[in-house]
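In: from the sequence below, what's the structure:
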Amino acid sequence: MRERAAAPPTRGHPRCDRAPGRSSEPEPRGDLRGLVLALGVVFGDIGTSPLYALKECIHPARGVPTTPADVLGVLSLVFWALTLVVTVKYLTFIMRADNGGEGGILALLALVPERLRAVGSPRLGWVPALGLFGAALLYGDGVITPAISVLSAVEGLTVATEALTHAVLPVTCVVLLALFAVQSRGSAGIGRVFGPVMVAWFGVIGGLGAYHLWRNPMVLGAVHPGHGLRFFHDHGLHGFAILGSVVLVITGAEALYADMGHFGRRSIRLAWYFLALPGLVLNYFGQGANLLLHPEAAANPFFALVPRGPATYALVALATTATVIASQALISGAFSLTGQAVQLGYLPRMQIRHTSHESLGQIYVPAVNWALAIGCLALVLGFRESSGLAAAYGVAVTGSMTITSALFYVVARHTLGWSRAASLLLLGLFLAIDLAFLGANLFKIRDGGYIPLLIGAALFTTMTVWKRGRALLAQAFRDLMIPLAQFERQASAGHELTRVPGTAVFLTSNPEDTPPMLTHHVRHNKALQRSVVLLTVSVERVPRVAAGVRLHVTELGPRFYRVIVRSGFMQGTRVPALLRGAVDAGLLDVDLDDLTYYLGRENILATEAGQMGRWTEGLFGFMMRNARSAAAHFDLPAEQVVELGIQIDL
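Out: Prediction:
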């Protein structure tokens, strides 16, 4: 038996040649171009929160009066939410837990040691369960964000003139359809268009806020946290419930982390500190200053920053464009989460298109794109106004933020090697904020907060059933497998086995024993190709595996090879190209011009006899039948693929 590798020889399976959290590729530069691109995709959600956040806090029906004490109290909560959650929690600490440059809750989960993630086990431990539910909640957030953002911007038309009230819903639907229709162009292409617009957006909202702040500078006192504490003292439980509206100012924080792999940590931090944060703080404080001078502006404090008339129309046009960008942050994050979930084995295979030659993190997932589009349109037509959608907003955001804090504690303690005291201290600080926001949003569940929870529960069920089904399926295959030495004895026991020209490649998830497809093929055909390759694709817990260590080849016998391909969870696996590279490098001696790929096709029976149960096994079987085929996933030529069927009851 001889081992060959595309890198210096290693013992056994090659291990990752870098620590978790380190990428094999350099992080994107934090230059001006990267800053503008990051603004065009990452900061749209949090950047357009001024359209509706303060309005919900002082809404005549649900908010607080526009007295100086209450306005200062709300502004104080807004300022410290931006500071503690976005600046301290995410940009200072959470973004340190990058998995090879990639961010997001599943990338964070992949950093958790395997013993805590129950890798390969049908049972789902509490750590992966938290991570999967947090990811599922983000999908719910991704449905609501485009709907509320675009709808709140288009509603500015009613501030200019009530005659355009009937046009709000049709215009919103058209804008949303156009947004989802251009997703196939990729986030980099969109970012090049949207980036300059977001620079203008933050400049305009910051300038408007600064003007009104100059007219009434007393609101600068809201920086003192005492105003926020006094607000809770004065309003009691109702003041606590207002936190459910204050959380709207930080709804894009999780997207900053999820989109880190698209543009890099440095670009995101520079964009936040030098443009996004100043623009947001100036605008919120400017809205508060104007409210104290004109309490009637509470109906829509953002559009009240400009005089009614042409200025309003211009601001509506800019705001609508900016909210389209706001939606992009969550859509890009949903694509990234889906790609990670597929590679990590939490979702069925689906079509994923890479949209950039420069960054592997920029992808487009058609199925997710149009599912989000349908969900957004349904919410707009169902709720019909942004205030109604605001009630549904926040539950998913605060839930995923809380879960991120818990997972970061596990990573800091067990992967980064932080002390227990430091990890617990940071966890306590994060949870004190997250649980307060989450508790306040529980008041919204009856008014629409159940929507993201239902979406999250459905996706969580899908992911857990898929993971459990795949683990049981792998276990069933292991029971069918026999040691390679036993297969060789059985194959050579008789003289009826004929060797024919060509190469047979058997794809198998087990890197040690004989795949059932091989024994099935030999038993029924009484023949075997002259060259045989047993190929296993192993998905690592890093985003990308360097080209030099992706292939590990072991020669089991004359023209009989075992090939292990290592792929990152953000990395595609084109098997024909990898095999061609192995042949060119002298690692394989096979005939690629006469090659056949053998795949297994499992028919799930879904009876009461299995471990999963009829309902869950039926759901798993449905997903198996509708998943993207392994041939398409691994870029195998259709004319060279043979599928061998097997019936299994899990």
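
In: only C-alpha atoms for contact and neighbour calcs from this point on.
Out: Noted.

In: what's the single longest strand in the protein?
Out: In the chain, with assignment by DSSP state E, the single longest strand is strand 527-539.

In: packing partners for that strand?
Out: Applying 3 or more CA pairs under 8 Å, 6 or more residues apart in numbering; DSSP states H and E, one finds that strand 527-539 contacts strand 498-507, helix 516-525, strand 560-567.

In: nearest to L424, out of the ones you listed?
Out: L424 sits nearest to strand 560-567 of all the helices and strands packed on strand 527-539, at 33.9 Å, using CA to CA.

In: list the buried ones in the following helix or strand past the closest one?
Out: Using DSSP states H and E, the helix or strand that follows strand 560-567 in sequence is helix 575-584. Residues 575, 579, 582 are the ones in helix 575-584 that count as buried (16 or more other CA atoms under 10 Å).

In: before we move on, back to that, most packed of the helices and strands packed on strand 527-539?
Out: Compared across the helices and strands packed on strand 527-539, strand 560-567 shows the largest average neighbour count, a mean of 23 (mean count of other CA atoms under 10 Å).

In: quick one: residues in contact with that one.
Out: 511, 531-540, 544-545, 549-556, 573, 588 (CA atoms under 8 Å, 6 or more residues apart in numbering).

In: hmm, back to that, I'd like the buried residues of helix 575-584 as JSON lines, with distance to W214 appended.
Out: Output for the buried residues of helix 575-584, formatted as JSON lines (distance: CA to CA, whole Å):
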{"residue": "V575", "distance to W214": "63"}
{"residue": "L579", "distance to W214": "67"}
{"residue": "A582", "distance to W214": "68"}
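
In: ok, which of the helices and strands packed on strand 527-539 comes nearest F443?
Out: F443 lies closest, by CA to CA, to one member of those: strand 560-567, at 44.1 Å.

In: I have a second one here; can you model it like the first so I can compare?
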Amino acid sequence: MMKLALGAIGVVFGDIGTSPLYTMKETLGTHGMTPTPGAVLGVLSLIFWSLIIVVSLKYVTFVMRADNKGEGGIMALMALAQRSMSGSARARWILGLIGIFGAALFYGDGVITPAISVLGAVEGLEVAAPSLSRFVVIIALVILAGMFALQRHGTDAVGKAFAPVMIVWFVVLAVLGVNQIMQHPQVLWALSPVYAVRFFISHGYASFIALGGVVLSLTGAEALYADMGHFGKKPIRRAWFFFVLPALLLNYFGQGVLLLNNPAAIESPFYLLVPDSLLYPMIALATAAAVIASQAVISGAFSMTREAMSLGYSMRMPVVHTSREMSGQIFVPWVNRMLMVLVFGAVLGFRSSDNLGAAYGIAVTGTMTMTTLLALVVARRHWHWNWVVLIPVGILLLTLDLAFFGANALKIAHGGWFPLVLGVWIFIVMTTWRRGRELVIREIKQSGLALEPFIENISEHPPLRVPGTAVFLTANQNAVPHALLHNLKHNKVLHERNVLLTVETLETPTADPGERIEITELGGDFYGLSLRFGFAEDPNIPRALSKCSKLGLPFDMMDTTFFLSRETIVADARRPGMALWRDKLFAFMARNALPATAFFQIPGNRLIELGAQVEI
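Out: As a prediction, the model looks like this:
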């Protein structure tokens, strides 16, 4: 338990752990706010109760109960919610849209987090040596370039250093805060919610705008849930309540004391806590913590992309495993390149953590709201919560989420548009791929021949049979695969044994051994075979076929040939379905997607592909 808790400190809490770098500065130093005693105590009270209600109660206590066979994250939560609504296709469709929009906003968070974390850390140079301030952006870009370049080597070796660095980081946060609080312990009165209420009453509309800065203290809350499958609930909960939360609160309240004594310190309240002699080591430590925080978000984007591919919401891409021991440690080159370009664009466009703070909250609060909606569905349908309990919990959580979202929506014109536009575009791409695949499968099913009469006709008029096994990948077990028809038509032969193979992705992260393989004898040496994989698994068809011998269908890979139809998508405005521009977008993605054979790890020397044109 202790080992897992230490590992969670190193990986899970990097994002939320670096939020003290910029939260107080963004909340009290912009949008016309001034660090008066009432404002400082009010913001501290808001930060405290936000961490208690949103992170401690919502995520750590409530949402983390919604594990999908131990896996967390919004994609796993969406699959769990959809499974609980198995009887309603419309409800499943709505839940899918909610989950995908939350996931799309998570990618926006994945762009902003590395930029704001690294910039916020490097900006300590402006305090230590103001003459170096013009080099902050360049140094940040160099650090980010190195971080993205190292992704292909995986986080296995680097991850061993994460926990010690983050433990030192949180200890330093706590020590810096305690040093200030001892000088002015009255600041702890801000633990009372009365000060938050007074802040709203005295500051009016400005207090609502300040919520857009307070939400920065919650960044990384989604990581607690997303990384649950790697460490488990109890280690994350213990690390949060007994180590991370106290360290964060002590540092925030320490910054509060500094601002009470010296309001001008709002220019950099975090670094002005640090003694001058330790400023450069602190900048180095903060930069290391920021890189770790960025690493966690980037790794989360890789994992979410793999889950989206398995669930049919993303085009297939190459996935590289960077560890032989941990299947969850993966590298997705295409996502890494896109994130790097977008992060560089964010750094060059916004140029400071202050400007990025205005762009940050919209993506985080959007994902938080989607998570709440899905978790409430699970609580009602899966846990069978009574409405008497569910309604008050839902009102409390959604009120907070929507208040934070509304406060950040006010910053759309000041940079919030960037992650929002990015999230909307990713949402369009993911839903277009999903809908396009549905249209392709529909066209294939409509144009296919019925399987049962075909097998009867083969029995009555047998063609030439050749030795070996032919495996035809198909999405419809009741129709004759196009590849089989083309092979019979052009080559005039049929294999001794023919297997119609369908690959299904379950709404659980892993498939149970009993549901992995289903074999149906169709007669005439034809067999139907269904292979099922969880959305967090890599679908390896040859490995799964090797286990079929125990169920009476042995495979000799050297005597087996795989047949697959490769569809060429043609956009046709006359056909119902999607708008023409979405048809063309889907056709472009289909041309550039990783071939299904590579995705399913089928050896190229055992494969025959036959072309087929599909109009949508």
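
In: where in structure 2 does whatever helix or strand comes next after the longest strand of structure 1 fall?
Out: Next helix or strand after strand 527-539 of structure 1 toward the C-terminus (DSSP H and E): strand 551-557. Strand 551-557 of structure 1 corresponds to residues 517-523 in structure 2, going by TM-score structural alignment.

In: please apply the same query to stretch 94-105 of structure 1.
Out: Under TM-score structural alignment, the match for stretch 94-105 of structure 1 is residues 63-74.

In: just to revisit the earlier point, for the helices and strands packed on strand 527-539 of structure 1, give me TSV that also has distance to P225 of structure 1.
Out: Formatted as TSV, these follow (distance: least, CA to CA, whole Å):
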stretch	distance to P225 of structure 1
strand 498-507	61
helix 516-525	66
strand 560-567	49
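
In: to K89 of structure 1, which of the ones you listed lies closest?
Out: strand 560-567 (30.9 Å).

In: quick one: the closest one to structure 2 mean distance?
Out: Strand 560-567 of structure 1, aligned to structure 2 and superposed, deviates on average by 1.4 Å (mean CA distance after the TM-score superposition for structure 1).

In: related to what we said a few turns ago, the longest strand of structure 1 vs strand 498-507, what angle?
Out: 10 degrees (axes from the mean of the first three to the mean of the last three CA atoms, to 10 degrees).

In: can you give me the strands in structure 1?
Out: 2-5, 353-354, 363-364, 498-507, 527-539, 551-557, 560-567, 595-604, 641-648.

In: so of these, which one's packed in deepest?
Out: strand 363-364 comes out most buried of those by mean count of other CA under 10 Å, with a mean of 26.

In: give the aligned range of it in structure 2.
Out: Going by TM-score structural alignment: strand 363-364 of structure 1 matches residues 330-331.

In: how about residues contacting that stretch?
Out: 151-152, 154, 299, 302-303, 319-323.

In: buried members of these into ChimeraX, please.
Out: In ChimeraX, this line selects whichever of these come out buried by 16+ other CA under 10 Å:
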select :151,152,154,299,302,303,319,321,322,323
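
In: what's the closest of the contacts of stretch 330-331 of structure 2 to I116 of structure 2?
Out: Among those, and counting by CA to CA, the member closest to I116 of structure 2 is S299, at 17.1 Å.

In: the closest one matches what in structure 1?
Out: Applying TM-score structural alignment, one finds that S299 of structure 2 aligns to S332 in structure 1.

In: before we move on, what about E504 of structure 2?
Out: Matched by TM-score structural alignment, E504 of structure 2 corresponds to S538 in structure 1.

In: so that match versus R574 of structure 1, what's the distance?
Out: 13 Å (CA to CA, to the nearest Å).

In: next: V316 of structure 1.
Out: From V316 of structure 1 to R574 of structure 1 the distance is 46 Å (CA to CA).

In: more neighbours, the two?
Out: More crowded of V316 of structure 1 and R574, by other CA atoms under 10 Å: V316, with 21 against 14.

In: which residue packs closest to G361 of structure 2, ignoring adjacent ones?
Out: Nearest residue to G361 of structure 2 in three dimensions, chain neighbours excluded: N408, at 5.7 Å (CA to CA, 6 or more residues apart in numbering).

In: which residues does the alignment partner in structure 1 of the one you found contact?
Out: By TM-score structural alignment, N408 of structure 2 lines up with N441 in structure 1. Applying CA under 8 Å, 6+ apart, we find N441 of structure 1 in contact with 241, 243-244, 394-395, 398, 449.

In: please redo it, this time with the cut-off set to 7 Å
Out: 244, 394-395 (CA atoms under 7 Å, 6 or more residues apart in numbering).

In: cool, F335 of structure 1 as well?
Out: By CA under 7 Å, 6+ apart, the neighbours of F335 of structure 1 are 363-365.

In: do you know how far the spatially closest residue to S531 of structure 1 that is not a sequence neighbour is from L636 of structure 1?
Out: Nearest non-adjacent residue to S531 of structure 1, counting by CA to CA, 6+ apart: T503, 4.6 Å away. Shown here: T503 of structure 1 relative to L636 of structure 1, a distance of 14 Å by CA to CA.

In: and W214 of structure 1, by the same measure?
Out: Taking CA to CA, one finds W214 of structure 1 at 65 Å from L636 of structure 1.

In: which of these two has more neighbours?
Out: Neighbours per residue, other CA under 10 Å: of W214 of structure 1 and L636, the larger number sits with L636, 18 against 11.
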